[in-house]
Every structure is written in C-alpha cells, then in structure tokens.
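# My questions are about this predicted structure, shown below with the sequence.
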Amino acid sequence: MENKSYLGKIVISIFVLLTVCFFTFILLFIVAFSGNIHYIPLVIAAAVILYIGFVLVIFDVFYKNSKRVKIFWTIAGIVLVACTVQPVYKWFDDRVPTVDSEVNIYQYEPFTDKNELVQLDKKPTLKLAEPLPQIDGATALYPLYAAITEHIYPEKEYNPYKSEVVVNQTHEAYTNLIFGNTDMIFAAGPSDSQINQAEQQGIKLHLTPIGKEAFVFFVNSKNNVNHLSLDQIKGIYAGKITNWEEVGGKDDAIRAFQRPQDSGSQTALQRLMGDTPLMEAPTEDIATGMGGIINEVSQYKNYKNAIGYTFRYYSNEMVKNKEIKLLEINGVAPTRETIRNNTYPIASEFYIVTAGEPTGNVKKLIEWVLSEEGQALVEKAGYVSLKSAE
C-alpha cells in the first residue's frame, strides 16, 4: 500500500509539472510578445517555487517540521524579491518622461484648420504646379517646410506621413533622398556614413544653406548646473567627466544620453567632438516582439542627473517641456539673437539637400526660399535666416 501511495504521488507530481510548464509557457509567450521581457525571470522563478513547494508538501517533507517550512519560504522569498527588482525598476523608469515624445506633428500639417504654421503678410510671388517636388526632412524643420508648402504648393491634403510632403527622422530622410524616394530634404548636414552611402549610389549630395540654428544641451530643470564650457561638454561625452560635482553641480553621476547613429543631432555631436573619441552611449534593452532583444541608443529620459542635446527650435518651439532647461555654453545662452550675432559657439547652418544639382521645380523652390520672401518666412517661423545672420 505504501508503494502504491508513493507511486501515486509521483504520478500526481508529473501531472502538476506538466500543467505548470504548460501555463508557464503560455504566460512567458504573452510576456515576451507584449515586450515586458523584464518579467520573464519573475515568472520562471514563481513557477519553479510553486512546483517545488507542491512536491515538498505531497511528499510530506514539511510534515511537522516548521523549521524546514521557514527555510524554504525564506529562500523562496529572497529569490522572488531578487527577480522583482528589475520589473520594479522598469516600472519606475517608465514613469520618467522622455523629451521627444510630446510633439504632435499634425498641428503643422499644411492647409488644415487652425494649424500652427506662420504666414507671410502678402501672397508669395511663386506658385508651383505639377510635378510637385517630393519633400522630406527632419522633425525639427517640419514647421518650416510645411509653411513653405502652404505658401507655394496648390491647396490639397498633405498628410505628413503619406503625401508629396512628409516628415521623418534625419537618417530616414537622407536614405529616401539617396535612393530616389524624394526630391529634396530639409535637414542638418549629412554624416560621413551618409556621404559614403550617397557616393556608393553614384550620387553627390548638394547642400544649399537656408538658415542657421543652435545645437543645444539640456538638463533636468532641478539640476543646479546652468552652464558648461565646450571643453566640459567634450569631457562629459568622452567619459572623462563623470560626476556633476566636477562641473559645479551636486555629487551625482552624469548620465549622458546620445541619439541614434546618423540622426541630425548625433552627427552634430560627432562634429563637435572632432578628434575626441565619443564614449559608448547608455543602452536599453528594447523588445522587438516574440522575445527578441536589441540594444539601442537610449532616447533622452529626463532623469535628474541626465544630460541630452537637440536643436534650439525643436526644444523651445515644438516640445516646450518646462521640466528641462537649456544650458549656456561658454557663458552664452542659445537664443536667436546669439545665433544671429555669432556669439553662441555651436550654431550651424541647416540645408535643403538634393541628389546632385537641383533642376526644374526643385530649383525654383530653393531659389524662392533664398529670396527675400523665403528668408522672411524662415525668420517668421522662428529660425534664423541667412540674411539676418550676415
């Protein structure tokens, strides 16, 4: 009888094991598919503890032995707490706002009611007809070329993601230009890899400066650091300056975020660093579905010890985040006036970029942007025109 009872317990244990494995597999699939991979260790640990606890109970390992019960649940508790650390950290981390997730592109869509595009005081002297140039560009410049569209393109729908005038991140805009998916882009200057990519396709990028903008660095508004020198910026992004205390702040490690490779702001940082090697960026594990993981440069998250960078217009006019503040560089604040008079040290031109010399309606559009009317629109849109910066 005792052997039969023991055999029965083994059968029950196997059945419970299969049941636990089945439901654990389903739960792991749901967790991985939803992108919450940081819960996987906790799910596995809970399943293992549940099964071991069940086996120990049915085989009477705990019978009249409270000491064993305490030891088991102490170890189980330690394991569960350890596996909970990452999900809890992730939960708190997700509560930290990102800076570049707050822009509603549709508020700049041309020919829509109550959009936020600026208007010239008189009708433009140029009106384009078919074939209309296909325009793409960086997010930070969309308010400008959307306004240009509203002035000189025929009135119709220009969806920002599917029309003759679309908006992308800088690296996508350059890819579209190089592979012939668009006629012109509004963007910061290309990275070395984008220049090489164009050359491999037999294309020479043609850059026409149309205005100036400031490359800016920003921190959490509660950070007591208000200014940095260019050398300090380079030291931070080279990994040589690692604590805010080294630049007049509080004793706290600097979390220096970077942007994806070939983005306009990342290219600007690389140009700024020159021959100084750029340190490896903070990374986050990002789920790609079905449990896959890639490492990607983190989007700027507004931690109290973080520092990030972007362009002045994007920060001040599009995001308008009161939880961050722009830093003075070499004692000069990034304003339109300091860009105009060349006192802000990290101001640079932005461009209309074409694949080779512009012709036809593309050339007409560029000439209009460089005209008195076009430059007035650049200025009125909140950027610094070439003429006012001369």
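Received it, and whenever you're ready, just let me know what you need. Numbers count the residues shown, from 1 in each chain.
# Please count neighbours and contacts with C-alpha atoms only from this point.
Noted.
# Could you find the closest non-adjacent residue to the spatially most central residue of the chain?
The structure's the chain has its C-alpha centroid closest to Gln299; by CA atoms, centre = their mean the separation is 3.7 Å. Distance criterion CA to CA, 6 or more residues apart in numbering; nearest residue to Gln299, sequence neighbours excluded, is Arg259 at 6.4 Å.
# Please list all residues in contact with that neighbour.
By CA atoms under 8 Å, 6 or more residues apart in numbering, the contact set of Arg259 is 265-266, 297-300.
# Provide the secondary structure category for it.
Three-state call for Arg259 (DSSP: H, G, I helix; E, B strand; the rest coil): coil.
# And the strands in the stretch 251-390 of the chain?
For the stretch 251-390 of the chain, applying DSSP state E, counting those that start in this stretch gives strands covering 255-256, 283-287, 293-297, 306-311, 324-326, 328-329, 347-355, 384-385.
# for the second one, packing partners?
Secondary structure elements in contact with strand 283-287, counted by 3 or more CA pairs under 8 Å, 6 or more residues apart in numbering; DSSP states H and E, are strand 293-297.
# report the angle between the axes of the strand it packs on and strand 283-287?
Calculated by axes from the mean of the first three to the mean of the last three CA atoms, to 10 degrees, strand 293-297 forms an angle of 140 degrees with strand 283-287.
# Any buried residues in strand 293-297, and which?
Val297 (16 or more other CA atoms under 10 Å).
# Mind giving me the packing neighbours of it?
Looks like strand 293-297 contacts strand 283-287 (3+ CA pairs under 8 Å, 6+ apart).
# got a list of what Glu130 touches?
For Glu130, no contacting residues are found, by CA under 8 Å, 6+ apart.
# Skipping adjacent residues, who's closest to Val16 in space?
Tyr51 (7.5 Å).
# before we move on, what about Leu144?
Ala381 (6.1 Å).
# Pretty sure Leu144 sits in a helix.
Yes. The assignment for Leu144 by three-state DSSP puts it in a helix.
# returning to what we had before: and the residue nearest to Val16, how many residues sit next to it?
When neighbours are counted by other CA atoms under 10 Å, Tyr51 registers 18.
# Same question for Gln197.
Residues within reach of Gln197, counting by other CA under 10 Å, total 17.
# adding another structure so you can compare the two:
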Amino acid sequence: MASAPADVTPAPEVRITLAGSTTVQPLVEALAARYRQLHPNITMDIAAGGSVVGINAVHEGRVDIGMASRPLKADEAQGISAVPIASDVLAIIVHPANPVPALSREQLRQIYLGQITNWREVGGDDRPIVPVVREVSSGTRGAFDSLVLDEAQPTASADVQVTAGEVEARVAGDLAAIGYVGFGNLASDVRVLPIDGALPSPTSVHTRQYPLVRPLLLLLGPLSRPEAHAFVEFAVSQAGQTIVARAGWIPNPAPVAVPTPAN
C-alpha cells in the first residue's frame, strides 16, 4: 500500500517594503506584479514620496528597498548600493509641420525659461513658441526640470497639462507648441526633435549621445533583507528587463550585479 505523501511546508509569508521616487514606483509595481506570481508568499508594500524619502528610509532601515530617479550624492551614497534597473528618457516633441530641425539643450532651456519666445530665433517660422509642461507633481516634470532647467521654474506662460497623452495631443494640435514626454509615450502624430544632435533611442542612450536621460535605481542598505536582494536580482534579470522594455523604459545595456546581503 502506497504511503501518503509527506506534507509540504509552505514558504513563510514575507512582506517587502519599498519607498521613494514617484517615477520609479509604477515600474516597480509592474515588476512586483510578476514577482508575486512567481513567489505567492511575497507581498510588496510600495510607497512613493520622492527619491529623498527613499534614500533616507534605506539609511534609517525603515524600508527594505529605496527607489530613486537620480544619481545619489556622495553623502547619500554612503552605505547604500544603488542598482540601476532602467533609464528614463525624455523626448522633446513638436508638431509634424514645424520646420525646426533640431535644438541644443541650451536652446531648449532658454525656450522653457521664456528667454527664447519665437520659433524664428531657432531657425523656424515667425511664430510665438508655446511651451507645454506637465503639472508640478509629475515625475516627468521633475525629470525635465532637473535635466534641462537645473531646477529653475519654467516660464509662467507655459501651458500646463496633466497627462503625457494630453501633452502629446496639445502639441499635435498646435504648430506653435513644444512639449516633452517619456520615451514610452511617443505617438505618430508628433515629431521628435534631436537634442544636441541625437534622437532618443536605446543606442543613443547607451552611448550617452542623447542628453536627456536619468537612471532609475533601486537602493539596498545594510539592513535590507535577503528577500529584498532577491527582488532586485529579478528586476535586473532577463525576465525583469523584458518587463522594463514592455513598460516603455530603456533596459540596462549589460548585466548588473546585485550585492550580497549583509545579513
């Protein structure tokens, strides 16, 4: 008579906590959705708050993983392993009939600060420029203000839109408009402008020819548990990077090593 199968002890429930960048949060949620399918015993508590919140929370041991959408400063990086999981790329868009062939980053900066106000100043038609921006809480707005404006405030005459789709629709419907969207939000009814001689693409990002790029990072500290390290390993794995690409981000150009847990 066959013996009864031995009881299988289920894996213990584990709750992984994350906090930080609002830009990284939706990508981590997409990665976490798949990770939970593979590991049903894992729950993920993903909060936002901004990159500084994530950095401080890892330093203080209040979360397992921090999320940041900029390089860490020297004092912030002490004791933290910053693991890149993707690149965030901003595309500059205009109406398809706008004849301006390209802009430099400095010209773009002056347009959004209100110092260049007519397209003829940058080789276009005699037409006032309508800069279009995202609303202030947008992660894309934060990236643009950091990469292009050096944290300065855009001109008060800028046209504010809430979503990437609204920015794209506004630019597609106005020859005078210029806007910015994430690399994953490009549509056929607008034209992407080269910046400093390069168009956004995985190749121009990886070769550092395209300037409007920032890293998306997961942060591990000395108190981060092995389960947190395992999730970060999944994020940089082939399966994780496939999710990154499908979500509209630029994957890592090469394999990334994840540090060994300290505990």
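Yes, it's here. As the structure is a prediction and not an experimental result, all values here were calculated from the model.
# Which of the contacts of Arg259 of the first structure sits closest to Gln200 of the first structure?
Proximity of those to Gln200 of the first structure was ranked by CA to CA; the top entry is Gln266 with 22.2 Å.
# The closest one matches what in the second structure?
Alignment note (TM-score structural alignment): Gln266 of the first structure maps to Arg141 of the second structure.
# show me what contacts its match?
Arg141 of the second structure sits next to 133-135 when contact means CA under 8 Å, 6+ apart.
# Just put those residues in JSON lines and tack on distance to Thr155 of the second structure.
What follows is the contacts of Arg141 of the second structure, written out as JSON lines (distance: CA to CA, whole Å):
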{"residue": "Val133", "distance to Thr155 of the second structure": "10"}
{"residue": "Arg134", "distance to Thr155 of the second structure": "13"}
{"residue": "Glu135", "distance to Thr155 of the second structure": "13"}
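# Go through the residues you listed and name the one nearest Ala48 of the second structure.
Nearest to Ala48 of the second structure among these: Glu135, at 17.2 Å, using CA to CA.
# For the residue nearest to that closest one when sequence neighbours are not counted, give me its contacts.
Nearest residue to Glu135 of the second structure, sequence neighbours excluded (CA to CA, 6+ apart): Val162, at 5.4 Å. Shown in contact with Val162 of the second structure (CA under 8 Å, 6+ apart): 134-135, 138.
# just the angle between the helix of greatest length in the first structure and strand 293-297, please?
Using DSSP state H, we find that the single longest helix of the first structure is helix 2-33. Taking the same axes, to 10 degrees, one finds helix 2-33 of the first structure and strand 293-297 inclined to each other by 40 degrees.
# Give the next helix or strand downstream of helix 2-33 of the first structure.
helix 40-58 (DSSP states H and E).
# Now do the buried residues in that next one.
Buried residues in helix 40-58 of the first structure, defined by neighbour count with 16+ other CA under 10 Å: 40-49, 51, 53, 55.
# As CSV, the residues you listed with distance to Phe29 of the first structure would be great.
Compiled in CSV, the buried residues of helix 40-58 of the first structure are given as follows (distance: CA to CA, whole Å):
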residue, distance to Phe29 of the first structure
Ile40, 9
Pro41, 13
Leu42, 14
Val43, 11
Ile44, 12
Ala45, 16
Ala46, 16
Ala47, 14
Val48, 17
Ile49, 20
Tyr51, 19
Gly53, 24
Val55, 25
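# Closest one of the residues you listed to Tyr145 of the first structure?
Distance to Tyr145 of the first structure across the buried residues of helix 40-58 of the first structure (CA to CA) is lowest for Ile40, with 45.8 Å.
# Against Gly53 of the first structure, how distant is the closest one?
Shown here: Ile40 of the first structure relative to Gly53 of the first structure, a distance of 20 Å by CA to CA, to the nearest Å.
# repeat for Val85 of the first structure
Noted for Val85 of the first structure: a distance of 23 Å to Gly53 of the first structure, by CA to CA.
# thinking again about what came up before, can you tell me which of the contacts of Arg141 of the second structure carry over to the first structure?
Retained in the first structure (both residues aligned by TM-score structural alignment, their matches' CA atoms under 8 Å) from the contacts of Arg141 of the second structure: 133-135.
# just how off-centre is the strand ranked longest in the second structure within its chain?
When the second structure is parsed with DSSP state E, its longest strand is strand 81-94. Between the centre of strand 81-94 of the second structure and the centre of its chain there are 5 Å (CA atoms, centre = their mean, to the nearest Å).
# mean shift of it relative to the first structure?
In the superposition with the first structure, the average deviation recorded for strand 81-94 of the second structure is 2.5 Å (mean CA distance after the TM-score superposition for the first structure).
# buried set for the very next helix or strand once past that strand?
Per DSSP H and E, the first helix or strand lying C-terminal to strand 81-94 of the second structure is helix 105-112. Neighbour-count burial for helix 105-112 of the second structure flags 105, 107-112 (criterion: 16+ other CA under 10 Å).
# Including distance to Ser157 of the second structure, could those residues go into JSON lines?
Formatted as JSON lines, the buried residues of helix 105-112 of the second structure follow (distance: CA to CA, whole Å):
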{"residue": "Arg105", "distance to Ser157 of the second structure": "20"}
{"residue": "Gln107", "distance to Ser157 of the second structure": "17"}
{"residue": "Leu108", "distance to Ser157 of the second structure": "15"}
{"residue": "Arg109", "distance to Ser157 of the second structure": "14"}
{"residue": "Gln110", "distance to Ser157 of the second structure": "13"}
{"residue": "Ile111", "distance to Ser157 of the second structure": "11"}
{"residue": "Tyr112", "distance to Ser157 of the second structure": "9"}
